[in-house]
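**Q** from the sequence below, what's the structure:
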Amino acid sequence: MTKASKEFLVKQQRVFDLLWRVDQPELKPELYALGKSYKIGVDLNCYSNQDAVKELLALHQRGMLSRGKIFSIFHSDHLHEAIALFKVLYHSKDFDTFCKTAAWARIHVNEGMYVYAFSVAVIRYPETFRIRLPSLHELYPHLFFKNEVIRTAYDAKLYNDPTKTVASSDGAIIIPDNDSIPSSECCSPDEYKLRYFTEDVYSNEIYYFSQLSHPFWMKSGEFGPHFPKRGEVYFFALRLQLARYNMERFSNGLGEIEDFDWSYPIPHGYHPSMSYHNGLLVPHRSDDAMLPNHKLGLIKELRNLEQLFASAINSGFVFHKNATFESIRTRSGIEVLGNLIQGNADSVNHDLYGNYELLARDVLGFSPAPRGKYDVVPSIMQVYGLSLRDPMYWSLVKRIMSYHKKFVSYLPKYTYKDLAFPDVKIESVAVDKVETYFDDVDYLISAAVKARNADDKTLIKARQYRLNHKPYTYHITVNSKAAMQGYLSIYMGPKYDFNHEEIDLTKNYDQFILLDAWGVDLQLGINKIKRSSAESEYVGCDPVSSDVFYREIERAITGETIYEIPKYPYRYPERLVIPKGSPEGVPFQFFVHVTPYAEKSMYHFHSAMFGDKKILDKPLGFPLDKPSNFNIADLPNAYLKEFKVYHKEESEISESA
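**A** Below you'll find the model as predicted:
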């Protein structure tokens, strides 16, 4: 990590100020005055793309989405206006212009549209590189917490009602929010068992931030660095999501994700019990609900796209806009297919292959037909920071990944020679006892209730339990016949399938998730390798809440403390990598693999959100990215280690610590 300069700290503070209570911009008098006085089109020389400014001004004069309305990036008119604002922010020639433009938009543009465009701009704008954004739940508490919690926050602040709150050491109003509604009001009993995972706040937010980092509408390299392996990353991320979700189903004794058919009722319902900021209820869906009539045209389009995907995968060819075709039975084919199915801006033929995921989210979410382009009520499926909550999201991911698995089945299988590491053998793998538990965390939701004035510093937090696990250590013994470098990967997967039969790693390679990977210096003879679960660069701690973070920045600006810029601004919560398990223990297994390492064989992966990493210049998920023609566990340089995950009460964990 690098020590932050005062200039960086001031920028960090200003970004938070510009996102603070966007529904009440007057509460920041200095920014409000700046936004009122700034004339965005007066000096076009302040922007490197003057046409972008002219377009935004034309849209604004014509009439954009008004303040107070619900914004959705899944609506083409909303997205067009948000992109126009983003472009003006991005093309600001200096940070001063960037802030003035944001201050103007904070007053004159729809709140949701402003937050989205400004957030994407902060991530991409060179002068705000590695600046942290507030958590989404802090900006939109009503979308993460049930109506009951929001009402309690309102009563506790305005009426000093202490009956449903608890005391806090920092003076915050704490509202308990654990299982406050019966399962029948939310989802099926089976899905209710998984709410601690599917409704985990930071798990959903990491998904949101990843979408901010690489929006589906943005071409790679158009704004900032090229996004490498975009289509491949799309599949890899969904694979990890799906495999991790299935492990939680194993832990709770649930069966396989149910398939669905566009011609039949949707099997799983979902009742969010939440409202948008303007009081409109977030759409719900009942179990075995028939698809609404106004979605029938979209269903026809979805079926057509699915036929096109199947044709492309089975034939091995995709068609470009100029009527030429391209083979996808190549190393880069996964990249082409991923972009095509996501329907992102790098798709080889968006006119033909469309945007499958966008359409599917629209249909499955059961959002009502818009009364007009500025009167939409998006479903949970149409909000990136929330869609993991809906059971049908996982059914959709399963369907998308079925195309991936079908595609790789046509690729040449790995041979023993492809994956072997001559003269290197993993002799043994041991791991400490793996134990999970639930602990409490307080989420800042002050924005759920309007502030009385600029001096209103009332803190309101919602307390939920979250899944966590004790730190554990891998103990790996490697025998090498020479001094050399290796690259060691650790994957985790189930021991048994949903039919309680022991899984075949060769066939079920996609059920394993990558936990850690790093370079190791192997000496001649026996090498004892110890690695803590907390050392992985792929995961990290949950971010501190914005009230705590803002105070840290203030102290750092005055020189009281030192703030170090994190190497990886956003990472998946380390506490969530291990599934819940059970008191008696649920069997899983680690797959450990070591392969040759050389600096020239490494790929430098750059991400505006997740930092820079060096990874093997091989397919993501190697060597578990596709099938092999032998039992991969038989490799001398691989090892399959069974272990159990035990779930304990937090008090039991504390006593044994």
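
**Q** okay, CA-based contacts and neighbour counts for the rest of this
**A** Fine.

**Q** residue 256 looks like it's in a helix, true?
**A** No - looking at residue 256 with DSSP: H, G, I helix; E, B strand; the rest coil, it is coil, so not inside a helix.

**Q** now for it: which residues touch it?
**A** 246, 249, 498 (C-alpha atoms under 8 Å, 6 or more residues apart in numbering).

**Q** pretty sure the last one contacts residue 255?
**A** To tie it back to what came earlier, the one meant is residue 498. Yes - contact between residue 498 and residue 255 holds when scored by C-alpha atoms under 8 Å: they sit 5.7 Å apart.

**Q** run this one through as well so I can compare:
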Amino acid sequence: MVSETGEKQKRVVGLFEYVALTTRSKFGLRVQRDPSLIGLGILGRGELFNCFHPEHLNEARILYEALIAAHSFDDFLDLSHQARDYVNQGLFLYAVSVAILHRDDCRGVSLPPIQEVFPNKFIPAETLSKALVDAEQHPDTEVDIITDMEFVGNILDPEYLLSYYREDIGINAHHWHWHLVYPATWRADITGKTMDRKGELFYYMHQQMCARYDCERLSNGMPRVIPFHNFTEKLHGFSSHLSSGISGKHYSSRAEGLILQDLSDVTVQDMERWRDRILDAINLGFVTDEHGRETVLDETSGIDILGDIIESSYESVNKSFYGSLHNWGHVMIGDIQDPEGKYQTPSGVMSDTATSLQDPIFYRWHRFIDNIFLEYKSKLHSYNKDDLSFNGVEIVNVQLKENPDKIVSTTFKKDLLNLSYAYYLDRKGDIKVRYEHLDHDPFTYEIAVENHSRKTKHATVRIFLAPKYDELGNELSPNELRRLMIELDKFRAELHPGNNVIERKSSESSVTLSTERSFGELLHGEGANDNADEFCSCGWPQHLLIPKGNSRGMEFHLFVMVTDWLQDTVTSGHSQAICVDAVSYCGAKDQLYPDRKPMGFPFDRIIEAKTMKEWLYPNMEDVIVTIKHH
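**A** Presented below is the predicted three-dimensional model:
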């Protein structure tokens, strides 16, 4: 018997099935419009929805606020069906997804995977075309049709070595979903829900993306990312081979050597001015709102304030003065091929949160953004003994259980993406694309901790990973390692007096998505959860927890730290959070971020020690592990 939540799940998922295809209005049927939907439909159907353009985001905000404000679940569904018939398809998908994630009566309901709703955002056009042709030509409609996907480009482009990473479906879906959980246009005064540390999460999630990408580059013998730093520099070319499943238009390619150009709504000079104003604020130590009031960028909230300003979220203290540096950067790069709109060329992949990670410029742009945050962090004092130590607690040893050589193996594995819920071909068998992705063997941390006190202590265990050497084979200093440290896990543990052995599986990571349910499962009400800890689809893919390493075996620092949970926690009770998957990147839904420490602690500030050994306290341990790619 399907539960009430399961019934809701089936009704919600139906909104997304064949969302890009013809609607009732195309057949001359009258589409009723509720007064709350007046003013929508500005962005034409079939146009590419730009996840960073203020006009597109504003229309999406109007829609998701109307859907969130619907009095009942049935009213919400009715409004959604009305909007589905005439608003832009991509905008509809974005707004309805935001509403589902944040409506109280949708708790326990999961969003269908974006890659099954709009596979064109993840699969090259030539692969999709071949899959659909194969399906049409196959006489047996009961048999599944499987088409292989190849990565875009070839070895003439050095960046081709990282195609497997940039084109990974999991990380692109993660980026799309994160921006649904934390929309830049979110208005707490309208929705009644405040998103704790949203600006800091914007900083940290993208900082971790950059660190992860640099680790992947080093794994492939490539230098670390050179940050974007000059608004007049020539950019490398890029072609994604992606197309819109709605209009048939291709995401625009970028020719080699183009530079950013003024758009009708923003100029290059605006971007330079906003950058300089933000850097000035960091150097002065405060930001100024539109009434001239100053807010100090202190150790506690400064990073959160900056995150809101740089993204230009609704919480920005002075949007007209500090501008929209991050979002307009995405738009400018996406429109670089046709900045004046002379040829009506669609935007490039940088215009979409589901596709932007495929472009190498994404990581250069976000290293530039991260450098601004780094400038602020450099103004803060380095952590001292009181900040870093945990009195009476000592880490004795760190091992990988059943793996005394401390070797983690990675390889490429095959997986399937189902196209059957995006394209209707009147057949019972599924249409699937087979693709490769990086994966690793599962492992278990075994952490031996000595509690020298006579009382049980509650601890937060923090685990990070970073490469030992740079691209030239030089050993990285602790301060250089900071920007490469990938957070692998963060969890609570009890330390009884005496010896303690903590075991933790890699699959339990606080940064990764524990599971993902297919469109078909959700369509039949499977996986819906009436409990408070329901799946929320926000998190790093489990198969990309560990960098690739290399065939010889690449050495990494595995850093483990134990801190006082009583000083870290933000609540005194033990109430269950909802959406507790991947809390490090996604927070706990509708609750305070479950860690009082700055995100990335203890690597978010300058480390003055010359070696890791010199910097360590008894409650820390740094061991060398090897990642070997087969």
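
**Q** list the members of the contacts of residue 256 of the first structure that persist in the second structure.
**A** Of the contacts of residue 256 of the first structure, the ones still in contact in the second structure (both residues aligned by TM-score structural alignment, their matches' C-alpha atoms under 8 Å) are 246, 249, 498.

**Q** so which residue is dead centre in the first structure?
**A** Centroid-nearest residue in the first structure, with C-alpha atoms, centre = their mean: residue 207, separated by 1.2 Å.

**Q** the strands in the stretch 51-200 of the first structure, which residues?
**A** Using DSSP state E, counting those that start in this stretch, the strands of the stretch 51-200 of the first structure run over residues 173-176.

**Q** hang on, the earlier thing: which SSE is the aligned partner of the residue nearest to the centre of the first structure in the second structure in?
**A** Aligned counterpart of residue 207 of the first structure in the second structure: residue 175 (TM-score structural alignment). Residue 175 of the second structure is part of helix 169-181 when elements are defined by DSSP states H and E.

**Q** give me the mean deviation of that helix from the first structure.
**A** Superposed on the first structure, helix 169-181 of the second structure shows a mean distance of 0.7 Å to its aligned residues (mean C-alpha distance after the TM-score superposition for the first structure).

**Q** who does that helix touch, helix- and strand-wise?
**A** The contact analysis (3 or more C-alpha pairs under 8 Å, 6 or more residues apart in numbering; DSSP states H and E) places helix 169-181 of the second structure against helix 89-102, helix 114-117.

**Q** ok, now how distant is residue 354 of the second structure from residue 242 of the second structure?
**A** For residue 354 of the second structure, the distance to residue 242 of the second structure (C-alpha to C-alpha, to the nearest Å) stands at 11 Å.

**Q** which neighbours do these two share?
**A** What both residue 354 of the second structure and residue 242 touch, as defined by C-alpha under 8 Å, 6+ apart, is the set 121-122.

**Q** which residue in the first structure lines up with residue 366 of the second structure?
**A** Under the alignment (TM-score structural alignment), residue 366 of the second structure maps onto residue 397.

**Q** how about the contacts made by that match?
**A** Here residue 397 of the first structure is in contact with 238, 242 (C-alpha under 8 Å, 6+ apart).

**Q** what helix or strand is it on?
**A** Residue-wise, residue 397 of the first structure maps onto helix 391-409 under DSSP H and E.

**Q** kindly report the same for residue 493 of the second structure.
**A** Using DSSP H and E, residue 493 of the second structure falls in strand 486-495.

**Q** tell me which element the equivalent of residue 446 of the second structure over in the first structure falls in.
**A** Alignment note (TM-score structural alignment): residue 446 of the second structure maps to residue 475 of the first structure. Following DSSP H and E, one finds residue 475 of the first structure within strand 473-480.

**Q** now for that strand, which elements pack on it?
**A** strand 424-431, strand 525-532.

**Q** 10 Å instead?
**A** strand 424-431, strand 513-522, strand 525-532, strand 586-596 (3 or more C-alpha pairs under 10 Å, 6 or more residues apart in numbering; DSSP states H and E).

**Q** which bit of the second structure covers the longest one?
**A** Right, the one you point to is strand 586-596 of the first structure. Using TM-score structural alignment, strand 586-596 of the first structure pairs with 554-564 in the second structure.

**Q** that stretch against the first structure, how far on average?
**A** With mean C-alpha distance after the TM-score superposition for the first structure, stretch 554-564 of the second structure averages 0.9 Å from its match.

**Q** returning to what we had before: quick check, nearest of the kept ones among the contacts of residue 256 of the first structure to residue 161 of the first structure?
**A** Of all those, residue 161 of the first structure sits closest to residue 249, with 39.2 Å by C-alpha to C-alpha.

**Q** before we move on, what SS does the counterpart of the closest one in the second structure have?
**A** Taking TM-score structural alignment, residue 249 of the first structure has residue 217 as its aligned residue in the second structure. What three-state DSSP gives for residue 217 of the second structure is helix.

**Q** returning to what we had before: mind listing the shared neighbours of residue 498 and residue 255 of the first structure?
**A** Residues touching both residue 498 of the first structure and residue 255 (C-alpha atoms under 10 Å, 6 or more residues apart in numbering): 246, 249.

**Q** ok, the two, which is more surrounded?
**A** Using other C-alpha atoms under 10 Å, the more surrounded residue of residue 498 of the first structure and residue 255 is residue 498, with 16 against 13.
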